[in-house]
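Asks: only geometry, no sequence info:
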């Protein structure tokens, strides 16, 4: 994990514990979170800006996904969320409701393949589409599908090549986003 990253050993979604480990490369500024009266607010070091090469990867992915060289123009992701999935990990269907931007999400898979479930914008149920994402796959969702429910019901252990990825097992997923939130 690089400088400026902050580990999140577990997340909660819809009241249930997620089985994924996440690291954030750029702090999401959230206005005035309540502080428990018996705890002091800790000062955190400033986060580093998203690397230019990573933002360029996101713009190139949009140009390819939309088959339009100008599709990435103006795309300026301000955060990258990194999730690590071991062989037993999964993430339930969820929407990314905390963001204020409707800009597309660019997702890069590294390591073991997974079953990615891409649903509708109304609820966690059907209709949804299951897609197998392999190492090196980029998945883009934007437009009307930007706030679709999505999740990872299954990782396919042993499908990644450690010689290529550097991972002995498991899967890294890196998602680039424009949050619409300001520091």
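Replies: Nice, thanks for sending it over. Just so it is clear, the structure is predicted and the values come from calculations on it, not from any experiment.
Asks: going forward, measure contacts between C-alpha atoms and count neighbours the same way
Replies: OK.
Asks: what sits against the residue lying farthest from the centre of the chain?
Replies: Distance from the C-alpha centroid of the chain, by C-alpha atoms, centre = their mean, peaks at residue 38 (32.9 Å). By C-alpha atoms under 8 Å, 6 or more residues apart in numbering, the contact set of residue 38 is empty.
Asks: I would like the residues contacting stretch 172-183, please.
Replies: Residues contacting stretch 172-183 (C-alpha under 8 Å, 6+ apart): 28-30, 55, 58, 75-85, 98-111.
Asks: From those, keep the buried residues only.
Replies: Among the contacts of stretch 172-183, those scoring as buried are 28, 55, 58, 75-85, 102-111 (criterion: 16 or more other C-alpha atoms under 10 Å).
Asks: Just those residues: which are in helices?
Replies: 55, 58 (DSSP state H).
Asks: hmm, back to that, quick check: the gap between the residue farthest from the centre of the chain and residue 159.
Replies: 47 Å (C-alpha to C-alpha, to the nearest Å).
Asks: Could you do residue 140 as well?
Replies: According to C-alpha to C-alpha, residue 140 stands 22 Å off from residue 159.
Asks: For the two, indicate the residue with more neighbours.
Replies: residue 140 (20 against 16; other C-alpha atoms under 10 Å).
Asks: Am I right that that one sits in a helix?
Replies: No: with DSSP: H, G, I helix; E, B strand; the rest coil as the criterion, residue 140 is strand rather than part of a helix.
Asks: Comparison target, given below:
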């Protein structure tokens, strides 16, 4: 029995030497007061989260070929709802279950301007983006691709 050839890709990381003299420690960045907290609260239609303000804003860019595998946002101490804003190209957002990356899941089409909020028992649901529909962004946006802005509460 002959085996089919397998294509393997390896990714090598370049090591860079860093010295304190060569790379001074950057000043700590701060967010504008209340920006993410206000957006998160407005999306939920409530007061800011009890665990603290929405202090994490994660921005992902997806080009026409981009994908994101099933994962869950479980690194934060807080279990405040996740608030996700889509801008640009339409995508298929796969919303799964909290137990595993496998079915059952629901595929939802997210268009530019859509806000997706998940919390409570669904806060730790696996989710991903299996497909982006290129060229579907509103022309007035001037964006090629898709931006996703995710707001979370760290609980720190």
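Replies: Cool, the structure landed. Being a predicted model, the structure only gives us computed values, none of them experimental.
Asks: what TM-score do we get after superposing?
Replies: Comparing the two superposed chains by TM-score structural alignment, normalised by the length of the second structure, the resulting TM-score equals 0.80, with 137 aligned residues with a C-alpha RMSD of 2.1 Å.
Asks: okay, stretch 95-111 of the first structure sits on what stretch of the second structure?
Replies: Counting by TM-score structural alignment, stretch 95-111 of the first structure pairs with residues 72-88 of the second structure.
Asks: Number of residues surrounding the closest residue in space to residue 117 of the first structure that isn't next to it in sequence?
Replies: Once flanking residues are discounted, residue 117 of the first structure sits nearest to residue 130: 4.5 Å by C-alpha to C-alpha, 6 or more residues apart in numbering. Look at residue 130 of the first structure: counted by other C-alpha under 10 Å, it has 15 neighbours.
Asks: Quick check: the aligned residue for residue 130 of the first structure in the second structure?
Replies: With TM-score structural alignment as the criterion, residue 130 of the first structure pairs with residue 107.
Asks: Residue 118 of the first structure and residue 132 of the first structure, how far apart?
Replies: Residue 118 of the first structure is 11 Å from residue 132 of the first structure, by C-alpha to C-alpha.
Asks: Tell me which of the two has more neighbours.
Replies: residue 118 (22 against 14).
Asks: hang on, the earlier thing: quick one: residues in contact with the helix or strand hosting the match of residue 130 of the first structure.
Replies: Element membership of residue 107 of the second structure, judged by DSSP states H and E, is strand 106-110. Strand 106-110 of the second structure is touched from outside by 86, 90-96, with contacts defined as C-alpha under 8 Å, 6+ apart.
Asks: now stretch 30-50 of the second structure
Replies: So stretch 30-50 of the second structure is contacted by 53-57, 80, 83, 115, 117, 151, 153 (C-alpha under 8 Å, 6+ apart).
Asks: Now do the helices in the second structure.
Replies: 35-44.
Asks: Pretty sure residue 115 of the second structure sits against residue 82.
Replies: No: Residue 115 of the second structure is beyond contact range of residue 82, at 10.3 Å (criterion: C-alpha atoms under 8 Å).
Asks: Could you tell me how far the residue nearest to residue 86 of the second structure when sequence neighbours are not counted is located from residue 67 of the second structure?
Replies: Ranked by C-alpha to C-alpha, 6+ apart and with sequence neighbours excluded, the top spatial neighbour of residue 86 of the second structure is residue 148, at 4.7 Å. From residue 148 of the second structure over to residue 67 of the second structure the distance is 12 Å, taken as C-alpha to C-alpha.
Asks: One more: residue 11 of the second structure?
Replies: Distance from residue 11 of the second structure to residue 67 of the second structure, by C-alpha to C-alpha: 18 Å.
Asks: the more surrounded of those two?
Replies: Per other C-alpha under 10 Å, whichever of residue 11 of the second structure and residue 67 has more neighbours is residue 67, with 15 against 5.
Asks: Test my guess that residue 68 of the second structure contacts residue 128.
Replies: Yes: Residue 68 of the second structure lies in contact with residue 128 (C-alpha under 8 Å); the separation is 5.3 Å.
Asks: neighbour count winner among those two?
Replies: Neighbours were counted for residue 68 of the second structure and for residue 128 using other C-alpha under 10 Å; residue 128 has more, 18 against 14.
Asks: which residues touch the closest residue to that one other than its chain neighbours?
Replies: Nearest residue to residue 128 of the second structure, sequence neighbours excluded (C-alpha to C-alpha, 6+ apart): residue 70, at 4.4 Å. Neighbouring residues of residue 70 of the second structure by C-alpha under 8 Å, 6+ apart: 94, 101, 126-129.
Asks: cool, now which of these survive the switch to the first structure?
Replies: Contacts conserved in the first structure for these, counting by both residues aligned by TM-score structural alignment, their matches' C-alpha atoms under 8 Å: 94, 101, 126-129.
Asks: Residue 55 of the first structure and residue 95 of the first structure, how far apart?
Replies: Taken as C-alpha to C-alpha, the span from residue 55 of the first structure to residue 95 of the first structure is 22 Å.
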